[in-house]
Structure formats: C-alpha cells, structure tokens
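Engineer: here you go, sequence then predicted model.
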Amino acid sequence: MIKGFKEFILRGNVIDLAVAVVIGAAFTLIVTAIVNGLINPLIAMVFNASSLDAVGWTVTSLDGETEVFFGFGMILGAIINFVAVAVVVYFVFVYPMNIWKERAAAKAGIAEEEASDLPTEQELLVQIRDLLATQPRA
C-alpha cells in the first residue's frame, strides 16, 4: 500500500498539478490586484460610484418598509476577474506550451498532417474488436 502511494506521488503529473495550483494561485492574486486596483475603479467611474460593489439598484420590499440592494457590480467584478485570470493563464501558460509542443513535434519529425492521418483510438479499438471476432474460440 505504501509502495503504491509512493509511486502515485512520484508520478510527474502529480508534481505538475501541484506546481500549477501554486502558480495559478499566485497569478490569481496578481490579476485580482490589477482588477481591483485599476479596472474596477474605471468601471466605477463610468457608473459614478465610489466602488464597483456600490453599483446596483435598491428596491423596496413588498412590505413597503425594507429596502433591498441588488448589487450587479459585484457580479460584474467577479466576471471581469475570471476573464482576466483566464486570459493570463491562456497567454502565459497554454499558448506558449502549445507552441513548444508544435516545435518539439517538428523536431521529432512528426508533422500535424502525418499525425492526422493516423487512425484514432476508437478506430483502432474497432479494428481490434473485429480481429478478435474473426478468431475461432477455444
């Protein structure tokens, strides 16, 4: 049991995932600071509010005495934060990694055209199934 756990931990994808989580958290803090310090105040200026959290509307409840605030500014801020994080992750991690993989494939002599000519995993499984079906059973 301990040996299996050791093999699991020492696999490369577990270490890669841990690094990705740490780097993602660090980038999230940076992007959140940029959004809160630069983008949210600009949007708050457009809506003439002191903060993006103050953007919304107030509605009187059905009893006529209580007021309820619907703050769509907070939702807008969360959406902007998510999109900003996604853009940073794509252009800092995903896009360069895709270019690196293409270059590595080109160096290995495997072009995308050649790779697309290869059968898919599903096609290979169908061929194996058909071959097994033609063999006599013991």
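Structural biologist: Perfect, I can see it now.
Engineer: hey, let's count contacts and neighbours off CA atoms from now on
Structural biologist: Fine.
Engineer: give the buried residues for stretch 84-96.
Structural biologist: 84-85, 88-89 (16 or more other Cα atoms under 10 Å).
Engineer: then stretch 29-39?
Structural biologist: 31-32, 35-36, 39.
Engineer: redo the residues you listed as a markdown table? Include secondary structure and distance to E7.
Structural biologist: As requested, the buried residues of stretch 29-39 are arranged in a markdown table below (DSSP: H, G, I helix; E, B strand; the rest coil; distance: Cα to Cα, whole Å):
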| residue | secondary structure | distance to E7 |
| --- | --- | --- |
| V31 | helix | 36 |
| T32 | helix | 37 |
| V35 | helix | 41 |
| N36 | helix | 42 |
| I39 | helix | 45 |
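Engineer: next up, a structure to set beside the first:
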Amino acid sequence: MLKDFKEFIAKGNVIDLAVAVIIGAAFATIVSSLTDEIIMPVVGAIFGGADFSNYFILLNTPDGYEGSPTDYAALKEAGAAMIGYGAFITAIINFVILAFIIFVMVRYVKKLTAKEEAAAPPAGPSEVDLLTEIRDLLKK
C-alpha cells in the first residue's frame, strides 16, 4: 500500500495539482489584499464610509455589552447577532476579480495552445495508409 501511495504521489498530475493549490492560495491572498486595501476603500468613499467591511445590520446585542453599537469588531467579538453585508459584498467582489483573472489566464493559455497546434507540421500518412501503399507496391 505504501508503494502504491508513493507511485500516486510521484505522478506529475498530483505534483502539478499541489503546486496549483499553493499558488492559488497565494494568489487569492493578493486578490484579497487588492480588494480590501484598494478597491473597497474607493467603493466605501463613494457610498460615504471609509471602511465598507464595517457595514452591518445589528439584530441584537449580547447581554452585558457596554461597547459602542457601531463598532463592528467589538460587536463581533462579543458575539452579537449581525448581518455583515459589507463583508459579504467584499467577498463577492474578491470572487469576481479572482474569477475574471482566472478566465483571462485560461483564455490566454488556450490561445497559446491553438497557435502551437496551428504551427505544428501536418502529420504524415497513417500506418494504414503506409501499409496500403506497401501492399499496392508489392502487388505491382
């Protein structure tokens, strides 16, 4: 069983997949930073707030909470019931940006592979064609 596992891990597809997952996670962090640090402050400024992720609807405060009812982080830490629509919208924007970048990358790779296939020399005759030609020559 250990030998089979080693063979499975040594296959190129598994290694490629592992590398893709690691790079994807790092890339998602970059996109998240782009969204949180550049895009969402602009969106927040347009809608009148400096930090869009702090937009929420407070449903109820926990018993004994004496902090500010507008402090999202403190309310979340205290366990208040809230609908954090700003954080949700930020996550949606993260997803759309990431999906668009992946779409552009896949499209680019498809174009490259199409050019390589078009540039490849045409394949020679098939085995059947060659055998037919040899047979015909032998008959003559």
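Structural biologist: Cool, got the structure. Just so you know, these numbers come straight off a predicted model, no measurement behind them.
Engineer: got a markdown table for the buried residues of stretch 84-96 of the first structure, with secondary structure too?
Structural biologist: Shown next, in a markdown table, are the buried residues of stretch 84-96 of the first structure (DSSP: H, G, I helix; E, B strand; the rest coil):
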| residue | secondary structure |
| --- | --- |
| A84 | helix |
| V85 | helix |
| V88 | helix |
| V89 | helix |
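Engineer: farthest-apart pair in those, please.
Structural biologist: Farthest-apart pair in the buried residues of stretch 84-96 of the first structure is A84 and V89; separation 8.6 Å (Cα to Cα).
Engineer: closest one of the buried residues of stretch 84-96 of the first structure to G4 of the first structure?
Structural biologist: Scanning the buried residues of stretch 84-96 of the first structure for proximity to G4 of the first structure, where the rule is Cα to Cα, the winner is V89, at 32.8 Å.
Engineer: Three-state assignment for L131 of the second structure, please.
Structural biologist: helix.
Engineer: and D117 of the first structure, how close does it get to N81 of the first structure?
Structural biologist: 41 Å (Cα to Cα, to the nearest Å).
Engineer: compare neighbour counts for the two and give me the winner.
Structural biologist: Using other Cα atoms under 10 Å, the more surrounded residue of D117 of the first structure and N81 is N81, with 21 against 8.
Engineer: so where does the aligned residue in the second structure for the more buried one fall, helix or strand?
Structural biologist: The alignment partner of N81 of the first structure in the second structure, by TM-score structural alignment, is N94. N94 of the second structure is part of helix 85-119 when elements are defined by DSSP states H and E.
Engineer: can you give the distance from that helix to the centre of its chain?
Structural biologist: 8 Å (Cα atoms, centre = their mean, to the nearest Å).
Engineer: again with stretch 38-48 of the first structure
Structural biologist: 26 Å.
Engineer: check what contacts that stretch and list those residues.
Structural biologist: For stretch 38-48 of the first structure, contacts defined as Cα atoms under 8 Å, 6 or more residues apart in numbering pick out 50-52, 55, 77.
Engineer: give me the buried positions along that stretch.
Structural biologist: 39-44.
Engineer: in a strand, V68 of the first structure, correct?
Structural biologist: Yes. Judged by three-state DSSP, V68 of the first structure forms part of a strand.
Engineer: lovely, talk soon.
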